[in-house]
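Peer 1: just coords:
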């Protein structure tokens, strides 16, 4: 078997890193573990790469990092000496090996004569996005696995605009990465020599300070927040990178009544107080809720380890805290931003993804603001911001996705949990000044526009066999005609591998004007839909559901019926 040859190549490599060698010996008698570690190269995709730490071609380690960095170095070198001198900014989070992987990346880039700017300590992903733009760099890298479990890490690549690589650029870099045949032979320059020559520069305040200055523009109503001294906030960075910037950003707005969940304040690669360091998971708010109840907090804010995702929880009428979904928080943000702007541009546009609630589109419509759907992934939103900035066709006003990612001001080109934390706190202050909670404000929006409810179901399927099962699920839903789901008629099916929208009634079709992706979306009657999408960063397949009706009760029943029908079909496949 081919994987055995790859294993032998590593096992016989005399200069193999000592820790990786020891780990390799530990699994040497476990054929299944060896196969999973060596059956393929860890895929470098459109978002970079992400995987479990450990020895092997299908793992995150210094050699697979060097392979990715070598591909990036060749990509930049082909563009010429000016690009090499502009350099690459590198940031990292609190995970195992994050700083080491950052240095390895800089060493490989330096071997090619490419300037590297590396933060002296951990920084959030959105600050990396800002730093690339601020330093006029040729690109950027963040070493992070976002909200994955502790055994994961990753390498995210950014372009000169500070956004994750869109498909065309990603394909070019992927081709260079795939040309690297032997990750064990990639050369890296000496760190001290790079520092002495200036090809490796350590950075911190020279980027922190301008980023903090840019954050001031997120504050829609400074007079309101400076008078909101009674707003009681609990914040948890979930052992990640956001504490300093969020605290300082809120203080800059005049919001100083901020209580940190101290047990989760320090960086911790084990994320020891949570099952998952993901604000999408309600359990991540357990400690914040306990603290919130003790002090009567108006809003709880949580950010993931690399601070690109943010979630909030707010008290209901009985004092129990409810975690809002990304769709709900996004709807509240969008409505607030549009309602407060007296000088809204005529060509304003809101951008969301195909799996984000239609609630946002309806809200934008009510303010005569255009809206656009992109594929899942904030890189597509960032790409559109740049396109509109250059063409002048539209003025970006807000971008978001259901997975707790928001961007208010385009000085960053990736989702920004620091910006989102600030706007969420301002939202809470605004509605508190009106005598209402965010839940009451959300209910007002529902009454005005209809009861939009959504849900997400993820199924984890790890390893080679898991990847095959995920493809079986996609093939089955793709090939079997569905006329109704949960008693709701199917109007059309959108297949993003063929970029076609086929209408159920007459089998006519039309072209979808988006990049290709392995995604299926079923459009049902009455503004209902569901979507299947294998995750690009985790061994999961995700099912997204969305419904709308005139009442919460009807929407809840409709959502349950559609989910049940999809799960019944799923049970016949898996």
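Peer 2: Received, thanks. All figures in this text were calculated on a predicted structure; none of them were measured in a lab.
Peer 1: alpha carbons only for contacts and neighbour counts from here, please
Peer 2: OK.
Peer 1: As a check, name the ranges of all strands in the stretch 251-400 of the chain.
Peer 2: Using DSSP state E, counting those that start in this stretch, the strands of the stretch 251-400 of the chain run over 258-260, 299-303, 310-315, 321-323, 348-353, 370-374, 395-401.
Peer 1: who's in contact with the longest one?
Peer 2: Strand 395-401 has contacts (C-alpha atoms under 8 Å, 6 or more residues apart in numbering) with 326-327, 330, 334, 345, 347-353, 355-356, 376-378, 381, 385, 388-389, 406-410, 415.
Peer 1: Now, of those, which are buried?
Peer 2: 326-327, 330, 334, 348-353, 355-356, 376-378, 381, 385, 406-410, 415 (16 or more other C-alpha atoms under 10 Å).
Peer 1: From these, which land in helices?
Peer 2: Mapping the buried ones among the contacts of strand 395-401 onto helices (DSSP state H) picks out 326, 327, 330, 334, 378, 381, 385.
Peer 1: Specify the helix with the largest residue count in this protein.
Peer 2: Per DSSP H, the chain has its longest helix at helix 552-573.
Peer 1: gap between that one and the chain center?
Peer 2: Helix 552-573 sits 27 Å away from the centroid of its parent chain (C-alpha atoms, centre = their mean, to the nearest Å).
Peer 1: follow-up on the earlier one: out of the strands of the stretch 251-400 of the chain, deepest packed?
Peer 2: When those are scored by mean count of other C-alpha atoms under 10 Å, the highest mean neighbour count falls to strand 299-303 (a mean of 29).
Peer 1: counting contacts, what elements does that strand pack onto?
Peer 2: Contacts defined by 3 or more C-alpha pairs under 8 Å, 6 or more residues apart in numbering; DSSP states H and E place strand 299-303 against strand 233-236, helix 286-295, strand 310-315, helix 417-433.
Peer 1: List the buried residues for the longest one?
Peer 2: In this case it means helix 417-433. 417-432.
Peer 1: buried ones in the helix or strand just after it?
Peer 2: Under the assignment DSSP states H and E, the closest C-terminal helix or strand after helix 417-433 is helix 438-449. Neighbour-count burial for helix 438-449 flags 438, 439, 441, 442, 445, 446, 449 (criterion: 16+ other C-alpha under 10 Å).
Peer 1: Check stretch 503-512 too.
Peer 2: Residues of stretch 503-512 classed as buried by neighbour count (16+ other C-alpha under 10 Å): 503, 504.
Peer 1: what about that stretch, how long is it end to end?
Peer 2: Chord length of stretch 503-512, first to last residue, is 13 Å (C-alpha to C-alpha, to the nearest Å).
Peer 1: Contacts for it next, please.
Peer 2: With C-alpha under 8 Å, 6+ apart as the test, stretch 503-512 has contacts from 483, 490, 491, 492, 493, 494, 496, 499, 500, 501, 502.
Peer 1: put this beside the first:
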């Protein structure tokens, strides 16, 4: 009997197994491939938490894998932080299947340790959870969400006492504590009635929402008297069946945007996300209904938030009058330019802009233009949050942080990407440029004319299951052992291997520079003619992602170069997999 079969048998014969999970296991009886995938490994707890398909098994999201994770986290908190039981942990959840149930299970296990849980009465966005950690002064925060993954997924995301996602070092210690839990089926927990009787669970109403909204209005760059004026610019907003409806609507209202049209059928929380193929604003199909409504109301800007409201997508009219979905790189550069152009230069001498290594270099060009220092981080907003925390000690000023995957942060009262903040800033930008007789599309092309025609793209190759994991590992091992010399007829000038933290040039490979960032399984190739390619396995999905960036003197040439790079990398990856 193989090891996965032994684990399956343990679950199958466990007398107190949850009835729903027992029924699902029965349905899988005889399906060896499905059972192996559910039991062949434990669901990975990565640098931010865990995410997976809901169902029975140690490689699935269910009450037992949740309990095991919380058990480990509780032991970590008691060992590494102070006043844990009094300060407690705040828990929020989104609109997905089992989200509230998983939130309550989390509180039950914390209660067994005597740790107080603060749980929102109803669904809330991820950035509000980040803010709540800081507002309540808890030792940690937990968000039950799978962000924009398909409906069958859910996740468990951990935040530190600063309100940021846990750092790699913190994650490593938490994982070690989780692994000390021998049996996920036997984790101690307290029933909900006892939790409430002993006041180990506190239900949160609107107090934190109101405190957040007070902070939100202060991110505006408009003069105080202009904030009070009615703004009739037409806006269409869709929360894509997620958590953002209330806070985005209230945020726009308090800035006196009076012509906001919500896509009503997508304002209703729905774990199946029934009106979209994917609740991901990065994918243009998510804007289908917003575009229909935008045309009806002649909207200047369309806003779309993902289910847990940490990512924002924006569409604006192009030169032909059709709606164009901006990329994360484009929207980030526009917001950065707007913020810096409306900030006191004297106050920005210590200003710092944060972006990831796979985010467009257009952001750095904009920051340089205003005399602001750019700091690159690894992919993942946890690294941006970690830098902001360092600024608290160094006196450096955080002015903006963003990543290409639609994540932005304008003000550090939250410490994770915040689609609500971004929605306010994007709407204000659209209002500002409209008053000048321009669209955000016009403003973007002004940036290109000033800084060059930057263009970026990303492709992802999905390789599911055990075989897929092995193929992804093979790709990265091959790229490391046989470094690329050229891509699409562009010579590789330098190679950056973030796993070993080294950068070297091809003309002088012995001259090795250290990369002062945490280690990550990622390779970046700096090419001639202001181009680059980066290869990175996803930490949360069965994918390997390839990022591309170029800059030329005109848009057509940039589009052609990106296309050539994509085709070349697709051939390279295909050859490695088949080889």
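Peer 2: Noted; the coordinates are in hand. Predicted model, so just to flag it, every value in this text is computed and none were measured.
Peer 1: Now the TM-score, please.
Peer 2: Remark: TM-score between the superposed chains equals 0.99 [TM-score structural alignment, normalised by the length of structure 1]; 573 aligned residues with a C-alpha RMSD of 1.0 Å.
Peer 1: before we move on, back to that, of the contacts of stretch 503-512 of structure 1, which is the nearest to residue 93 of structure 1?
Peer 2: Nearest to residue 93 of structure 1 among the contacts of stretch 503-512 of structure 1: residue 496, at 33.1 Å, using C-alpha to C-alpha.
Peer 1: Look up how far residue 374 of structure 1 lies from the closest one.
Peer 2: Taking C-alpha to C-alpha, one finds residue 496 of structure 1 at 12 Å from residue 374 of structure 1.
Peer 1: and for those two, which residues touch both?
Peer 2: Common neighbours of residue 496 of structure 1 and residue 374 (C-alpha under 8 Å, 6+ apart) are residue 514.
Peer 1: contacting residues around residue 376 of structure 2?
Peer 2: By C-alpha under 8 Å, 6+ apart, the contact list for residue 376 of structure 2 reads 354, 355, 356, 357.
Peer 1: Could you export those as a markdown table, including distance to residue 181 of structure 2?
Peer 2: Shown next, in a markdown table, are these (distance: C-alpha to C-alpha, whole Å):
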| residue | distance to residue 181 of structure 2 |
| --- | --- |
| 354 | 37 |
| 355 | 37 |
| 356 | 35 |
| 357 | 36 |
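Peer 1: corresponding residues in structure 2 for the longest helix of structure 1?
Peer 2: Aligned by TM-score structural alignment, helix 552-573 of structure 1 falls on residues 555-576 of structure 2.
Peer 1: now stretch 277-284 of structure 1
Peer 2: Per TM-score structural alignment, the counterpart of stretch 277-284 of structure 1 in structure 2 is residues 279-286.
Peer 1: Straight-line length of the matching stretch, end to end?
Peer 2: End-to-end span of stretch 279-286 of structure 2 (C-alpha to C-alpha): 6 Å.
Peer 1: So what's the gap between that stretch and the chain middle?
Peer 2: Counting by C-alpha atoms, centre = their mean, stretch 279-286 of structure 2 comes out at 14 Å from the chain centroid.
Peer 1: Any idea how far apart the tips of stretch 545-558 of structure 2 sit?
Peer 2: 20 Å.
Peer 1: Give me the buried stretch members for it, please.
Peer 2: Buried residues in stretch 545-558 of structure 2 (16+ other C-alpha under 10 Å): 545, 546, 547, 548, 549, 550, 551, 552, 555, 558.
Peer 1: Mind checking what secondary structure the second one has?
Peer 2: Secondary structure assignment for residue 546 of structure 2 (DSSP: H, G, I helix; E, B strand; the rest coil): strand.
Peer 1: show me the contacts for it.
Peer 2: Neighbouring residues of residue 546 of structure 2 by C-alpha under 8 Å, 6+ apart: 458, 459, 460, 533, 534, 535, 536.
Peer 1: Which one of those residues is nearest to residue 21 of structure 2?
Peer 2: For these, the nearest to residue 21 of structure 2 is residue 460 (32.4 Å; C-alpha to C-alpha).
Peer 1: Not counting its neighbours along the chain, what's nearest that closest one?
Peer 2: Distance criterion C-alpha to C-alpha, 6 or more residues apart in numbering; nearest residue to residue 460 of structure 2, sequence neighbours excluded, is residue 545 at 4.3 Å.
Peer 1: list the contacts for the one you found?
Peer 2: Contacts for residue 545 of structure 2 were tallied using C-alpha under 8 Å, 6+ apart; they are 458, 459, 460, 461, 535, 536, 537, 538.
Peer 1: Give me the aligned partner of the last one over in structure 1.
Peer 2: Okay, so that is residue 538 of structure 2. Using TM-score structural alignment, residue 538 of structure 2 lines up with residue 535 in structure 1.
Peer 1: ok, the nearest residue to that match once chain neighbours are set aside to residue 534 of structure 1 distance?
Peer 2: Leaving aside its sequence neighbours, residue 535 of structure 1 sits nearest to residue 541 (C-alpha to C-alpha, 6+ apart; 5.7 Å). Going from residue 541 of structure 1 to residue 534 of structure 1 by C-alpha to C-alpha gives 4 Å.
Peer 1: ok, back up a step: format the helices and strands packed on strand 299-303 of structure 1 as a markdown table; extra columns: distance to residue 128 of structure 1.
Peer 2: Converted to a markdown table, these look like this (distance: least, C-alpha to C-alpha, whole Å):
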| stretch | distance to residue 128 of structure 1 |
| --- | --- |
| strand 233-236 | 21 |
| helix 286-295 | 27 |
| strand 310-315 | 17 |
| helix 417-433 | 12 |
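Peer 1: and which of the buried residues of helix 438-449 of structure 1 is nearest to residue 136 of structure 1?
Peer 2: Residue 136 of structure 1 has its nearest neighbour among the buried residues of helix 438-449 of structure 1 in residue 438, at 39.2 Å by C-alpha to C-alpha.
Peer 1: from what I can see that closest one touches residue 429, true?
Peer 2: No: counting by C-alpha atoms under 8 Å, residue 438 of structure 1 does not reach residue 429; the two are 9.5 Å apart.
Peer 1: just to revisit the earlier point, from the ones in helices among the buried ones among the contacts of strand 395-401 of structure 1, which is closest to residue 195 of structure 1?
Peer 2: Set against residue 195 of structure 1, the nearest of these by C-alpha to C-alpha is residue 378 (33.7 Å).
Peer 1: This completes my enquiry, with thanks.
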